[in-house]
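1. fold the following for me, if possible:
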Amino acid sequence: MTHLKIVSFTDRGAALGKRLAALLPDVLTERYDRAGDPSLRQTFLSRFAQQAMVDSGGIVFIGAAGIAVRAVAPYLAGKSLDPAVLVVDEGGRFVIPLLSGHLGGANALAERIAALLGAVPVVTTATDGRGAFAVDTWAKEKGLAVYDPENIKWISAALLRGETVGLASAFPVEGRLPRGVSLSGPAQCGFAIGFDLAAKPFLHTLHLVPRIVHLGVGCRRGVDRARIEAVCAEALRAAGAPLLAVAGVYSVDRKRDEAGLLHFCDAQGLPFTVYTAAQLSAVSGTFSASAFVKETVGADNVCERAAVKGAGGGALICRKTARDGVTAAVAVSDWRVSF
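-> From the prediction side, this is the model:
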């Protein structure tokens, strides 16, 4: 949790909000004291909730749970999209995660806040209550993207009934499997880890995608976002990797202010990293060398070297794809499933 909005409605609640913000030095906190801040007195709570639901990682309401429910209800977007929403009573006795307990991290945040305040965390999700494996919490911890969050319910329900849940993985699996999860036993539902979003190893399949793919991109000055997007999509198709698996985009430092690249990364919510020509030249491997590129930017290849550098020395799974003044390559980090 990196960005948290704390809203209170009484003087006592405001004091608790101030204390809580001080106890979370690693989190960017914004406090909204609706009782004491004159600038908020003529504003609507619904407008605050609408904005907070899209631009923060979590909201803490210090007050009645009913106020929080009514405030956020019109703006719920979905299990994988909603931020964490919690309620703390103004006395600081109870911390209740209301929304996005697993994927949004509300349950973990509730446990942390309760420990800081000396309060009781009131966690109501069934898997947590029974100590069962929560696949969405595990996926979040491991950096896996959830392609079809509506299928989480099949996994959780089966485990709570004591049934076996299957696991199919395109990557090596390490560690002891959670209770109820099997790599070999028959199962009606299960989760598949890999890049193939059409795979159906189980009747009800939850697809989890490791974000281990790295896009290296080079382009002519002034190339627009649409062309960059098209070539990157072509490279990803050739690599057999979905956009959901991409961890970041990488290029040479001369492209740090390239508008088309920046717009592409912003639209896809991807971090953009640039390297110097010397850093790219130092990457080991066999690459598609170009004398023109070497003369222009100082390294004989941008997209392939940048992709491998971004992947921490990982393997190229798609070499240079070039079209319309854009080059793209795809590398993948070495990764395995761990429990």
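
2. alpha carbons only for contacts and neighbour counts from here, please
-> Noted.

3. longest strand of the protein?
-> strand 315-323 (DSSP state E).

4. go ahead and name everything in contact with the next helix or strand after that strand.
-> Note on strand 315-323: by DSSP states H and E, the next helix or strand toward the C-terminus is strand 326-332. Here strand 326-332 makes contact (CA atoms under 8 Å, 6 or more residues apart in numbering) with 212-220, 223, 227-228, 231-232, 235-236, 239, 303-304, 307-308, 311, 314-322.

5. and the strands in the stretch 51-200 of the chain?
-> Here the stretch 51-200 of the chain has its strands, by DSSP state E, counting those that start in this stretch, at 58-62, 84-88, 94-99, 120-121, 144-146, 165-169, 173-174, 181-182, 189-193.

6. return the set of buried residues in the longest strand of the chain.
-> If you call a residue buried by 16 or more other CA atoms under 10 Å, then strand 315-323 has these buried ones: 315-322.

7. re earlier: which among the contacts of strand 326-332 end up buried?
-> With burial judged by 16+ other CA under 10 Å, the buried subset of the contacts of strand 326-332 is 212-219, 223, 227-228, 231-232, 235-236, 239, 303-304, 307-308, 311, 314-322.

8. filter the residues you listed down to the ones in helices?
-> 227-228, 231-232, 235-236, 239, 303-304, 307-308 (DSSP state H).

9. could you also give me the structure for this second sequence? I'd like to compare it with the first:
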Amino acid sequence: MKDNRIAIITVTKNGVVLAKKIKDKEENIDIYTMKKFSEEGLFEIENSLAETVGDIFKKYYGIIFITAIGIAVRVISPYIQKKDIDPCILVVDENGNFIIPILSGHLGGGNELASEIAKKIKALPLITTSSDISGKIAVDTLATKINGRLKDLESAKKVTSLIVAGEKVQIKVPKNISDENPSGVILVSNRENIEITQIIPKNIVIGIGCKKGSLKEKIIFAIKDILKELNISYKAIRVIGTVDVKKDEIGIIESAKYFDVPLKIIQRDEIKKIQDRFEKSEFVEKTIGVTSVSAPCSVLSSEKNGKLLVEKKIYEGITLSVFQEG
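-> As a prediction, the model looks like this:
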């Protein structure tokens, strides 16, 4: 899972000056440059520029090139996959006059990042996506704004094209945002063809306890299975929580990476404060000193009020709980 760090790549002396100016005004920035311009605190481009980009492409939330656009396009082209997983890519001229998002402007946050940095260094952001220049919101931008995930990119693209064209598009909102979370929708319309897409709110918290050495494959299967029974997409998972004694459990760590969500570690002292609300286990209490793990971890990992959909379900040494926020 990528963090929120940003890489700046520059191959000129003036570019280094601008990169340092941006770093002074924006947190979480690493600067990469040629050996002859390198200094303390900067990363040296040891091999070719293309190889360096390949090494860091999946590690950063965004990459800013202080180069010609052609250079940026050529070096990123072998590594581009899909807009929902690619980092945002921006290009800035070395005088700091213009900032242009060229990849992942919506889902990757490139347009927003360009606007933020432009304000700080007094540059002009050149946004080229049609929804932005028309003053309308794209479906993938909406998903990002509400911390949701797109069910699929193709339907989102089709509905966005309707928005840009000025067609009437309705938003149907579930309980997590208003007052219902439907399993089905009846749409009354005389249109022969209607484009429909779905944004999945990230409002599910998984609490987990397991035997030492539990395999990630079994944990992943268990999580998918319990959510399938609830008719909930695994894309709705916002965080996975577990107890402090399991903080180094590889299966749990790798499962969180698989679902691309953070792993929250809950201290036993916190669990003890609410453990009486849940089903107790003498074995767990004798082993680690608390009477329950997965259920309190799911509740304590949440940032909002909600309800426990499943207090406890056991899968071959793996115990899961499901909490829904909102």
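
10. could you check how far the counterpart of residue 151 of structure 1 in structure 2 is from residue 195 of structure 2?
-> Here residue 151 of structure 1 is matched to residue 155 in structure 2, going by TM-score structural alignment. According to CA to CA, to the nearest Å, residue 155 of structure 2 stands 7 Å off from residue 195 of structure 2.

11. more neighbours, those two?
-> Higher neighbour count among residue 155 of structure 2 and residue 195: residue 155, with 16 against 13, using other CA atoms under 10 Å.

12. for the more buried one, list the residues it contacts.
-> With CA under 8 Å, 6+ apart, residue 155 of structure 2 has these contacts: 195-197.

13. now residue 83 of structure 2
-> Taking CA under 8 Å, 6+ apart, one finds 103-104, 107-108 in contact with residue 83 of structure 2.

14. measure the aligned partner of residue 8 of structure 2 in structure 1 to residue 60 of structure 1 for me?
-> With TM-score structural alignment as the criterion, residue 8 of structure 2 lines up with residue 6 in structure 1. For residue 6 of structure 1, the distance to residue 60 of structure 1 equals 5 Å [CA to CA].

15. ok, now residue 253 of structure 1?
-> From residue 253 of structure 1 to residue 60 of structure 1 the distance is 40 Å (CA to CA).

16. out of these two, which sits in the busier spot?
-> residue 60 (24 against 15).

17. tell me if I'm right that the more buried one and residue 7 touch.
-> Yes - counting by CA atoms under 8 Å, residue 60 of structure 1 touches residue 7, with 6.3 Å between them.

18. quick one: what's aligned to residue 316 of structure 2 in structure 1?
-> In structure 1, residue 316 of structure 2 lines up with residue 324, judged by TM-score structural alignment.

19. surely that match is in contact with residue 227?
-> Yes - counting by CA under 8 Å, residue 324 of structure 1 touches residue 227, with 6.8 Å between them.

20. tell me the contacts of the match of residue 316 of structure 2?
-> residue 227.

21. how far away is it from residue 11 of structure 1?
-> When distance is defined by CA to CA, residue 324 of structure 1 is 61 Å away from residue 11 of structure 1.

22. now swap in residue 321 of structure 1 and tell me
-> Distance from residue 321 of structure 1 to residue 11 of structure 1, by CA to CA: 60 Å.

23. secondary structure element holding residue 200 of structure 2?
-> strand 199-201.

24. equivalent range in structure 1 for that strand?
-> With TM-score structural alignment as the criterion, strand 199-201 of structure 2 aligns to 208-210.

25. hmm, back to that, which among the contacts of residue 155 of structure 2 gets closest to residue 167 of structure 2?
-> Among the contacts of residue 155 of structure 2, residue 195 lies closest to residue 167 of structure 2 (CA to CA), at 11.1 Å.

26. count of neighbours near the nearest residue to that closest one once chain neighbours are set aside?
-> Nearest residue to residue 195 of structure 2, sequence neighbours excluded (CA to CA, 6 or more residues apart in numbering): residue 159, at 5.8 Å. Neighbour count for residue 159 of structure 2, taken as other CA under 10 Å: 20.

27. cool, residue 287 of structure 2 as well?
-> 10.

28. residue contacts, it?
-> Applying CA under 8 Å, 6+ apart, no residues contact residue 287 of structure 2.

29. now check structure 1 for the residue matching it.
-> Aligned partner of residue 287 of structure 2 by TM-score structural alignment: residue 296.

30. and what of residue 56 of structure 2?
-> Match for residue 56 of structure 2 (TM-score structural alignment): residue 52.

31. can you pull the contacts of that match?
-> Residues near residue 52 of structure 1 by CA under 8 Å, 6+ apart: 5, 58-59.

32. before we move on, back to that, quick one: average offset of the longest strand of structure 1 versus structure 2, please.
-> Following superposition, strand 315-323 of structure 1 is found to deviate from structure 2 by 1.4 Å on average (mean CA distance after the TM-score superposition for structure 1).
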